[in-house]
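Asker: build the 3D model from these lines:
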Amino acid sequence: MNAPATLMEKDQTAPVKERLVVIGNGMAGCRAVEEILARDPARFDVTIFGAEPRVNYNRIMLSPVLAGEKAFEDIIINGEDWYADNGITLVSGDPVVSIDRETQTVVAKSGRVEPYDRLLIATGSDPFIIPVPGKDLAGVVTFRDLDDVDKMLSAAEKGGCAVVIGGGLLGLEAAHGLSLRGMKVTVVHLMPTLMERQLDEAAGYLLKTELERRGQTIVTGADTAEIIGRDGHVAGVRLKDGREFAADIVVMAVGIRPATGLAKAAGLAVERGVVVDDHMVTSDPAIMAVGECVQHRGACYGLVAPLWDMCRALADAACSDPSGYEGSVTSTKLKVSGIDLFSAGDFSGGDGAEDIVMRDAARGLYKRVVVRDNKLVGAVLYGDTADGNWYFDLLKKGEDISDIREALIFGQAFASGGALLDPNAAVAALSDDAEICGCNGVSKGKVIETINAGACSLDAVRSTCKASASCGSCTGLVESLLALTLGGEVQSGPKTLCKCTSFSHDDVRRLIVDKSLKAIPQVMQELHWTTPDGCSSCRPALNYYLLCAWPGEYEDDQKSRFVNERLHANIQKDGTYSVVPRMWGGLTNPRELRAIADVVEKYNAPMVKVTGGQRLDIFGIRKEDLPAVWADLNAAGMVSGHAYGKSLRTVKTCVGSEWCRFGTQDSTGLGVKLERMTWGSWMPHKFKIAVSGCPRNCAEATIKDFGVVCVDSGYELHVGGNGGIKVRATDLLCKVATEAEAMDVCAAFIQLYREQAHYLERTAPWIERVGLDHVKAGLFDDPDSVRRLAARFRYSQTFCQDDPWAERVAGKDADLHQHLAEVRPLQLEAL
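Answerer: Coordinates of the predicted model:
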């Protein structure tokens, strides 16, 4: 995407259209074109000039790219296919340098001349650079485009210190991203309150406290005197009070100014911005302007929501439906994971204004609404922003709030008499023109229209109308609208790991490896968990993901396991426990049977039962007797069957060729080998294996997570079966000729499952989610994949708890020894 785009030539046989030239391939310019195409797709022949050598992308999502939460591909708004499908000529990496209004042409930097009938200026804004000594040093960057992000990422790779000048939205998002990338970050801000244009002093204090808790240094009331250099590169920042801060990179994020140079040189009316009327037309009737570069009724806007209002008004006027733009009321959200912050309207107070404030210090909540003449004029929310859209709707409409004045501060549920405690009902009460997605300017009515047109999932809504496709903070609202509109027909999308985090399972697994996180507190700190110690959902998942990612480096956190895994037993409904010792492949011997019988008598176990996995389950053991029970069983050479664990449970076998007249292979022997290879391996969920000696399938191998069916020519390997509540037959994975191949593929499949599945996701739903072709590709597309995955699995087995065979396995397995040196890069590559 970074290479200059190829020009997409116009169809020479098409009817003559008005020539619309757009200066600016950013969010405003392309959104204006989208709005025009939606109204009259045949009206204009469109050419778009962009200064960057890229397609149109979501600039407000640069912060998640810097933070490592998204890739550039994730924030593309219009790919090359959009330009081609709509007959648009994209001239990228070639900015327009002059406008000739007399000849109605524009000239690009390359010398290209393009005539126009209508011209649209969407040049956006330029970052403000404070005029201090050292501002031109290498290592001083702004935060406006992908090139700036690349510079920051390059600096972060080397580590060290970063200073961000400016504690507004962009500055704090830049600081957040650099901090996540491992840099020591200092934010210096001129005003005494962070984000002073959006936050009052109290909310600013809460925000500052939270950022400092995350390890950032926040210095307010700080006036920069000089950027210190060394050998032509930035080395630090000196304040006017004499304080100095070391810096390997300095990010200037002190504000923006409308980019008006082209318009001013062309003789258009320019004040702070390019002056436009209500139809976004400049002082030249043939030239329109939209976005951050314009000034409308004396106001310039630096937030995205007003841009969408402008684009709609512009498209109406360009297509002969002059509705007109009347200005915008703006709201703000901070895109920093784990910090909920919302601000809208005027919170300055003053004569005739009334403040209503609620504080909950223990929960870190702060709410303030400002009322004037019985109308809501401003709101600041910190810690709980669920009612932000409702407040914003009241504010924009200027509705009389007299009837709900007493309950206003408590939110929509209480203001509605307590009838809206259901979040879906709260969303249902919003008006159709209430804003759902501020990033993309999508109303509730538009989302519902999209759903009714066939978008039955979150991903479908995102791809169709773009609601929730950017920062994701409105995802819950979109999901509520899906539920309200479709009822039980909603197709669910990716979910966060739990309520403590905004990251999905896949994101957490990826970041644990990318950031070399090797402890649960470290994960929670780096990924900004919203709870101090996590919850019963995330702690076991994090413990497993860390064990899987860093075998031998991460120490199992027993307190993060479910109680049955800590006690090595299954709790029963009467409060006693059942104990299941392992029987390799379902085989046993007199010594083991005597040991079980002795335990049953010694501890008065009321029941012994043969399980479905060919083992003996001892019921009725008291909790205080469990350590002694296991000591007695261990003395007889018996270890846990992990009947309670998210791990290998059992390998079920039939007697195979050794005894059965139909047996084709030694299924019992292979089952024992598979169980010895795989026991003690922690997994996302319970895992069962079976080996049947012939196609009669007495061991029920085709409803197991991994099943082997022996045939005359070798072994059929099956995966993804489930015999529980939802029965699922296995998928045939492959056929192999030898036991060794069967064992290697089994080890490789388990490792692929361990590295990719979500915690508490069994193989059946995992395969249904990713597809059997994905699994086969992961195993067989690269001829070396099975060997590498199997080597990683066997390596991790050497660190299994209470595994007396680990040393013997490590000593005998030559393939394992061969790959120990490369296992870490291989593991990183896989994850």
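
Asker: okay, CA-based contacts and neighbour counts for the rest of this
Answerer: OK.

Asker: correct me if wrong: residue 113 contacts residue 105.
Answerer: Yes. Counting by C-alpha atoms under 8 Å, residue 113 touches residue 105, with 6.5 Å between them.

Asker: who has more neighbours out of the two?
Answerer: Neighbours per residue (other C-alpha atoms under 10 Å) separate residue 113 from residue 105, with residue 105 holding more: 17 against 14.

Asker: give the contact list for the more buried one.
Answerer: 99, 113-116 (C-alpha atoms under 8 Å, 6 or more residues apart in numbering).

Asker: and for comparison, fold this next one:
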Amino acid sequence: MKKQQLIIIGNGMAGARCAEEIIKNSPDLFEITIFGSEPHVSYNRILLSSVLQGSTTLEDIVINNREWYSENHINLCSNESVMSINRIDKTVLTDKGHTVGYDKLIMATGSNPFIIPLPGSDKEGVLAFRTIEDCETLIDASKNYKKAVVIGGGLLGLEAARGLLNLGMEVNVVHIVETLMERQLDYTASKMLQKELEKQGMKFLLEKSTEKLYGGDRVEGLRFKDGTEVEADLVIMAVGVRPNIKLAVDCELETNRAIVVNDYMQTSDPDIYAVGECVEHKGVVYGLVKPLYEQGKELAKHICEISSQGYQGSILATQLKISGVDVFSVGQFKEDETTQSLNLYDGLEGTYKKIVFRDGQAIGAVLFGDTRAGTKLIELISKQAKAEIVKELVINQASTEENQVASMALGDMVCNCNSVSKGKIIEAVQRDGLTTVEEVKQCTRASGSCGSCKPMVTDLLAYIESDEFDEEITAAPLCSCTTIPENQIVEEMQLQHLTTVEEVRATLGWNDLNGCSVCSAALTYYLSMIYTGTDYYLEPLVELYKNATAQTDGSYTIFPQMNGGATSSEQLRKVADVIDTYEIPYVTLTKRQRMSLMGVKKDILRGVMRDLEIELTPRHDHAVHNVRTSISHTSSLIENKQAIELSIGLDERVSSLNTPQDVRVSVSVSKDDHADIKTKDIGFIKMDRGWEIYVGGESGRTGRDGLLLTVANENEEALSIICGLIQYYRETANYLETTRHWIDRMNIVHIREVLFDIELCEELLERMKLDRLKHKKKLEKIETSKKGVTP
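Answerer: Down below sits the predicted model:
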């Protein structure tokens, strides 16, 4: 099939990422031509301030070298600008006189630095800070001039000022308002930042409005409207950027502040897409790297005709890249009459944390001095997490001095821009022998975008090399019968459509084709999960039943099914009749609030179960245990009723399903039980605001409290969330992996993201429903084969 012609205007971070995503999705769909106005390959513009500060080299910020373009058959036209777009003929005209046709076009034209039109702004020594050439000019200028003024106390201005300080210059920062980074920080954090930067040698001229730049051919200083002056032989304008939309305007695409696009990054011309700083999506123009990458991913899916929800907007987060200063902000951190806030200020340690809430949900945060919670806050705020969850994160981290990277779960994000977790970096280090940040960046992309995670990557590498490190990611074999890791076995089972234990062992080269108890149980479980809704693995486990347990003397103990620990007079009469009819010798109550009928002979087992209307269900190796319900005599009848109904609902929905490991669930309205409830795999605690749901608890000698998953207002919400969690655990956990170890591996934030996504949660619930139907068919088939036969 003939390839379509795709032109990308712009070889910056947005254009390069779009090309990467398109090649990843459909490498043979397009013949790609990229036009870049600069004479370079794609590079990370955001890290220019790090180059200026001396912590990074120009070579380090290259995104794709020329070999990459060649290997991916991309025609790179560097140092060549597109001057016009002919939408009728579907061609572009360049400044070198080339006319090139396209089927699809992507505009990644970025932004232009804003130069304040002041008298004297055209003098020598007045620069912007936007390109490699700007960076090189500033470095050269610092060798001959010593007095610099940066106009603009925002993010870029402060980073540039720090770089000039490192180059040995005397630096004044001029800002029109009284606080630095006023768009990214509140008053308290801004003043703490100012104090810290003054310690580093930076000077500030706040609430100053520049009237003119004076001097001869070269700038010599600035005069302000209040009559004061400051000397300067180098002035850097860092007052912001403007979206570069000239091409779009000239070819009459819809524009506002920037090029208007839909959720799939299409402009008003469906064959022309736009991405990055030149784009306006739902009234918002983004200037940060993470939104740019998210837009590029959705654009690539659409242009490659891959179904997706499209771009839904981004939560904005900012982190200052200055050595010795930790500053972070995300979301809506300005307070008003509709918000409440949590403020933690420690003047001795120089730390400050503010979390802003609206309607019980976190909407924004500012961190200074201790930004460990930053990455998790982005995820929690983007998913509108409940206040309790966010407070727990911030307060716990404020009270511990534990090694940051050591305390992180494997699923926690290190690089938010590129979605690279701690576990992914450890895996890459162990697999490929990585030892430097640059090697990690090349392998995983961590630290390769905004650069704010580079110190954490450095710390993680040091931690991996330390005696403290004991987090082995390299997967061990499933059992002694094979050398293949568990996850690889599951992958091969799906890829090769292996449908029986025997077939798996033969195909994957088991050392012992008879296997062992470990791999027999694990393979049986995985096959049952892979082939949901089919008739695979209908054989019951001999003599093992869900509601009847064989005793050493050959008799059985029967547990009448009492969902939620609740019963009725009708059921009790039925049990009493069975006791009398079959002369059952002992009846007791278990600690799990169930009745047990002991001493049932094997020859009457089926009759007893039939009369009790209990299915003789084959028992799985591991399953969700019957829910334990703890009611309170001091609570209202309504609260106790809610607890019983919740327990009944859980028992009805999950009690027949197999799980990787036993799962214990408790529901309580009694305050006396709270400590115990939190040590269960799943614990529900009744509060005024609804059900607090804890997950991943562990009891016993090495017990741990579970993590607060969320607060559910109603029973049905609680049921949906937990049924979704159990199904996700069934689908993604390793066999015998406990809920706590699974949560540590997957990351509680990621699990919340899945469960709070309505569509994803509904898909999990639908698959659980299919599993229950499969189980019912299994029972029917077993009963048909056993008709007239006693066990």
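
Asker: would you agree residue 6 of structure 2 falls within a strand?
Answerer: Yes. Under DSSP: H, G, I helix; E, B strand; the rest coil, residue 6 of structure 2 sits within a strand.

Asker: can you report how many residues lie near the residue mapped onto it from structure 1?
Answerer: Aligning on TM-score structural alignment places residue 6 of structure 2 opposite residue 20 in structure 1. Neighbourhood size, residue 20 of structure 1 [other C-alpha under 10 Å]: 22.

Asker: hang on, residue 20 of structure 1 packs against residue 119?
Answerer: Yes. The criterion here is C-alpha under 8 Å, and residue 20 of structure 1 meets it with residue 119 at 5.8 Å.

Asker: what's the matching range in structure 2 for the helix or strand containing residue 185 of structure 1?
Answerer: Assessed by DSSP states H and E, residue 185 of structure 1 sits inside strand 184-189. Aligned by TM-score structural alignment, strand 184-189 of structure 1 corresponds to residues 170-175 of structure 2.

Asker: average offset of that stretch relative to structure 1?
Answerer: Mean deviation of stretch 170-175 of structure 2 relative to structure 1 after superposition (mean C-alpha distance after the TM-score superposition for structure 1): 0.5 Å.

Asker: show me how far that stretch is from its chain's centre.
Answerer: 38 Å (C-alpha atoms, centre = their mean, to the nearest Å).

Asker: what lines up with residue 248 of structure 1 in structure 2?
Answerer: Looks like residue 248 of structure 1 aligns to residue 233 there (TM-score structural alignment).

Asker: any idea how many residues pack against its match?
Answerer: Residue 233 of structure 2: 21 surrounding residues under other C-alpha under 10 Å.

Asker: how far away is it from residue 167 of structure 2?
Answerer: Applying C-alpha to C-alpha, to the nearest Å, the value for residue 233 of structure 2 to residue 167 of structure 2 is 15 Å.

Asker: circling back: might you report the residue contacts of the match of residue 248 of structure 1?
Answerer: Counted by C-alpha under 8 Å, 6+ apart, residue 233 of structure 2 has contacts 125, 145-148, 218-221.

Asker: could you do residue 326 of structure 1 as well?
Answerer: Residue 326 of structure 1 touches residue 278, counting by C-alpha under 8 Å, 6+ apart.

Asker: stretch 146-159 of structure 2 aligns to what range in structure 1?
Answerer: Residue span in structure 1 matched to stretch 146-159 of structure 2, by TM-score structural alignment: 160-173.

Asker: what sits up against the matching stretch?
Answerer: 63, 143, 174-175, 178, 183-190, 194-196, 236-237, 245-255, 334-336.

Asker: and stretch 282-296 of structure 1, which stretch of structure 2?
Answerer: Against structure 2, stretch 282-296 of structure 1 falls on residues 267-281 (TM-score structural alignment).

Asker: the matching stretch: how far from the chain's middle?
Answerer: In terms of C-alpha atoms, centre = their mean, the centre of stretch 267-281 of structure 2 is found 26 Å from the chain centre.

Asker: tell me the buried residues in it?
Answerer: Neighbour-count burial for stretch 267-281 of structure 2 flags 267-268, 271-281 (criterion: 16 or more other C-alpha atoms under 10 Å).

Asker: picking up where we left off before, buried subset of the contacts of stretch 160-173 of structure 1, written for ChimeraX?
Answerer: Here is the ChimeraX selection string for the buried members of the contacts of stretch 160-173 of structure 1, based on 16+ other C-alpha under 10 Å:
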select :63,143,174,175,178,183,184,185,186,187,188,189,190,194,195,236,237,245,246,247,248,249,250,251,252,253,254,255,334,335,336
